[in-house]
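# Here is the input, now give the coordinates:
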Amino acid sequence: MDLFSGGGGMSYGFHAHSSFKMQGAADVEVGKPSTGHGAIGCNATYEANIGITPLAVDLAAIGADELAERIAPPSEVDVLLACPPCTGFSRAVSKNWAQDDPRNSLVARVADHVATMRPKILMMENVPQLLSGNFRHHYHALKISLEDMGYTVRASSHTLSKFGLPQQRDRALVIATAPGLPALTIEDLWHGYGLRKESVTVRRAISHLPAVAAGAQAPNDSNHTSSALAGESLARIAAIPHDGGSWSDLLRTPETEKYLIPSMWKAVKAGRLNAYSDVYGRMYWDRPAPTIKRECSHVGNGRYAHPEQDRQCTVREMAILQGFPERYRFVGQSRKNLYRQIGDAVPPLISFQLAHVASWILSGELPELKSAILPGTSLRAADLVAEESQLLLL
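A predicted model of the protein is given here:
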């Protein structure tokens, strides 16, 4: 069962694992609090890839008993996936230093669903500030409730490129196991193994895709399309150097200085050339991508421009960098919302590994790590390096 299921990133890893079957999902499809329910349209994407239509309900308003009655018999749920919104915890949102977002309370409410469904395993993903930020009391309330029910809770933060994601993405993973089951985590799955450096680069992930112009669409992939750019916006990106260039590079010549916008000149006058350096920046070919956030649909929101082509990275490119299989379909009329579905998602490359952890917990059989590589993603079995071999390489 998947609560806060979004476009299916967390579910897909379990859907792709032969030992699991998705019984149900629920998501209210909010794009922003101001846009209202159903706006982001992620349930259609979920259905297109997993074959289940999520229940479109507000998990802040529906009780756990009612949800269980409407979605699936609690006795059929071995693994509960619950990834409440991370926006209210993220350090990227300045007001989160002092203001507790009402959505944060959804974390502790997950305990109600656990009490009703009594899954053998609960898995949750969120930003690291869930465990260490100013509003970590929401997580602590959940942990206390779970432990009172007899669950063992393990929670820690990880840089997901360590597990093969071609992106600089730090996330907290929470795994709670019922009495009598081992408390295993993704770190246990990777014990004794590392990765080749080139396996988590932008070059590995997206360099094979066909070139497309800004706003255009590849003929064989409706998701290989990006936000349209024209006029000065297109000229600005074209003036930024390939492979990691940034807006500060526009200061090189009078011909390119003219493309600086007022906020850039303000940073220049303040002597803060490194401030917001990722804005209008290009990705580096031979590094992991920057963190792909929900507002990744415009080059002005971060280092989201293609390393060479004069455009925003496409929906398909962002999805691959977020660990989705290359054939995953994103559905909806609004391209901006497709980008949001990706930025909000748990990377399936990671959730497939979590499915292997869950299978290990339930069966007692240690899976081979190479079997936990999700087909169709940028990670390959040959990228795995045993610790002994890794030391020799170093």
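
# switch to C-alpha atoms for all contacts and neighbour counts from now on
Fine.

# What is the neighbour count of Ala82?
By other C-alpha atoms under 10 Å, 25 other residues sit near Ala82.

# I misspoke; the intended subject was Ser157.
Neighbour count of Ser157, defined by other C-alpha under 10 Å: 18.

# Quick check: nearest residue in space to it, chain neighbours excluded?
Ala172 (4.0 Å; C-alpha to C-alpha, 6 or more residues apart in numbering).

# Now the element after the helix or strand hosting that neighbour, going C-ward?
Taking DSSP states H and E as the definition, Ala172 sits inside strand 170-177. Toward the C-terminal end, the helix or strand that comes next after strand 170-177 (DSSP H and E) is helix 186-189.

# Here is a second sequence; please produce its structure as well for comparison:
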Amino acid sequence: MEQNLPVACVDLFCGAGGLTHGLLKKGIQVKAGVDVDPACRFAYEANNGGAVFLDRDVESLTAEDLASYFPRGSYSLLAGCAPCQPFSTYAKGKDTTQDAKWKLLRSFGDLVRKVQPDLVTMENVPQLPKHAIFNEFLEAFDGYHTWFEVVECKDYGIPQRRRRLVFLASKLGAISLIPPTHEKHISVADVIRDLPEIKAGETYPNDPLHASASLTEINLKRIRQSNPGGSWQDWDEDLIAECHRRDSGKSFRSVYGRMRWEDVAPTMTTLCYGFGNGRFGHPEQDRAISLREAALFQTFPKTYQFIPKNERANFTVIGRLIGNAVPVRLGEVIAMSIADHLKMVNKAEKKAN
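As a prediction, the model looks like this:
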């Protein structure tokens, strides 16, 4: 980054370090990541230089707790993705400001008030601005310039059909995300076609994360009859699940599906390793995508370690870490946007002097 002062950052709700890694790659000095899930520690600290993992509840943090991570002579950045519960349970127009499920977003806003960082960024679900709690969150930004928009991640080099809210705030002046960087989207083939072939239930010897969940005999038959981009409707009648035979289940076409080589991947979730959990079937091989492939769709580097060497991958745990992560590339884009913003700030300051 070319601004006069470095940017020191604390990443709240840091998870396995997707946002941190992207920020670091583009020059932001991430000093610490905060999360209550101890399973995140190894991946966070093994891949992110000197950034330390703090096993803390964000609700319990004070400005004093974070002061040492924001040294004098640097801009301070508070970053994070406050986890929000699924929105399907909320009726349209329902007031959610008092719902306990929103406490993490409220805690994020409270911490902004206490710390008063120069810069803030947040990634979150696209539905968030429709809820009253978001207006409450914005009240924490008195004295800040704010920007937020729902972003199509594939337009920024993330090979997924993923829409996310990106929020930026600055005390220094107007700020916004850089324009889309990828007119041509990165495809499934671009990302995983060169990986070694494995079978369902198999782990590639040289990479414990290139592991595919096992399939039952009926699911093996189902995936063999699944076409790329198709659905369970391609199968013989005797393979169709009872729930999909009912009228209520006929609209659920995006499960038990294969990806298409030439398309982007579906949104990675915490259950992205399961054939029956979405369109997570490999385009060609008779298996669900491996954990490594899921991590690559989240734009983690091939070298990113989620477990120590010689340790067997736990699908439930690592699936959660990968699915909950902010894509690394989105972290890069946010860092690039902050760099552009600070260049403009410095240019304006020089002109004023």
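
# Mind checking the TM-score on these two?
For this chain pair, the superposition-based TM-score is 0.86 by TM-score structural alignment, normalised by the length of the second structure; 327 aligned residues with a C-alpha RMSD of 2.3 Å.

# aligned partner of the residue nearest to Ser157 of the first structure in the second structure?
Matched across to the second structure, Ala172 of the first structure falls on Leu165, judged by TM-score structural alignment.

# Let me see the contact set for its match.
The contact partners of Leu165 of the second structure, by C-alpha atoms under 8 Å, 6 or more residues apart in numbering, come to 123-128, 148-151.

# Now, those that are in strands?
123-124, 148-151 (DSSP state E).

# any idea what Ala189 of the second structure aligns with in the first structure?
When the first structure is aligned by TM-score structural alignment, Ala189 of the second structure is paired with Arg203.

# From Ala25 of the first structure, how far off is Gly51 of the first structure?
To Ala25 of the first structure, Gly51 of the first structure is 11 Å away according to C-alpha to C-alpha, to the nearest Å.

# okay, the two: which has more neighbours?
Per other C-alpha under 10 Å, whichever of Gly51 of the first structure and Ala25 has more neighbours is Ala25, with 27 against 12.

# So in the first structure, which helix runs the longest?
helix 348-363 (DSSP state H).

# Could you tell me where it falls in the second structure?
Under the criterion TM-score structural alignment, helix 348-363 of the first structure matches residues 328-343.

# The matching stretch vs the first structure, average distance?
By mean C-alpha distance after the TM-score superposition for the first structure, the fitted stretch 328-343 of the second structure averages 1.3 Å away from its aligned residues in the first structure.

# which residues sit against that stretch?
Outside stretch 328-343 of the second structure, the residues that reach it (C-alpha under 8 Å, 6+ apart) are 1-3, 18-28, 121, 153, 156-158, 173-178, 298-300.

# Count the residues that sit near Arg70 of the first structure.
10.

# Show me where the stretch 1-150 of the second structure has its helices.
Ranges of helices within the stretch 1-150 of the second structure are 18-25, 41-47, 63-67, 103-115, 132-138, based on DSSP state H, counting those that start in this stretch.

# Average offset of the first one relative to the first structure?
The one in question is helix 18-25 of the second structure. Mean for helix 18-25 of the second structure is 1.0 Å (mean C-alpha distance after the TM-score superposition for the first structure).

# just checking, what packs against that helix?
Using 3 or more C-alpha pairs under 8 Å, 6 or more residues apart in numbering; DSSP states H and E, the elements in contact with helix 18-25 of the second structure are strand 29-34, helix 328-352.

# Would you check how far apart the residue sitting furthest away from the middle of the first structure and Ile342 of the first structure are?
Centroid-distance maximum for the first structure: Pro254 at 39.5 Å, with C-alpha atoms, centre = their mean. Remark: distance between Pro254 of the first structure and Ile342 of the first structure (C-alpha to C-alpha) = 38 Å.

# Need the distance between the two termini of stretch 147-167 of the second structure.
6 Å.

# Equivalent analysis for stretch 54-73 of the first structure, please.
OK, stretch 54-73 of the first structure end separation, C-alpha to C-alpha: 15 Å.

# Other residues contacting that stretch?
Against stretch 54-73 of the first structure from outside (C-alpha under 8 Å, 6+ apart): 4-5, 23-29, 38, 43, 46-47, 74, 103, 106, 112-113, 116-117.

# to the chain's geometric centre, what's the distance from stretch 37-52 of the second structure?
A distance of 16 Å separates the centroid of the chain from that of stretch 37-52 of the second structure, by C-alpha atoms, centre = their mean, to the nearest Å.

# Only the buried residues of that stretch, if you could.
37, 39-48, 51-52 (16 or more other C-alpha atoms under 10 Å).

# Number of residues surrounding the corresponding residue of the first structure for Tyr90 of the second structure?
Residue pairing (TM-score structural alignment): Tyr90 of the second structure is matched to Asn96 of the first structure. By other C-alpha under 10 Å, 18 other residues sit near Asn96 of the first structure.

# hang on, Asn96 of the first structure packs against Gly88?
Yes. Using C-alpha atoms under 8 Å, Asn96 of the first structure is in contact with Gly88, at 6.2 Å.
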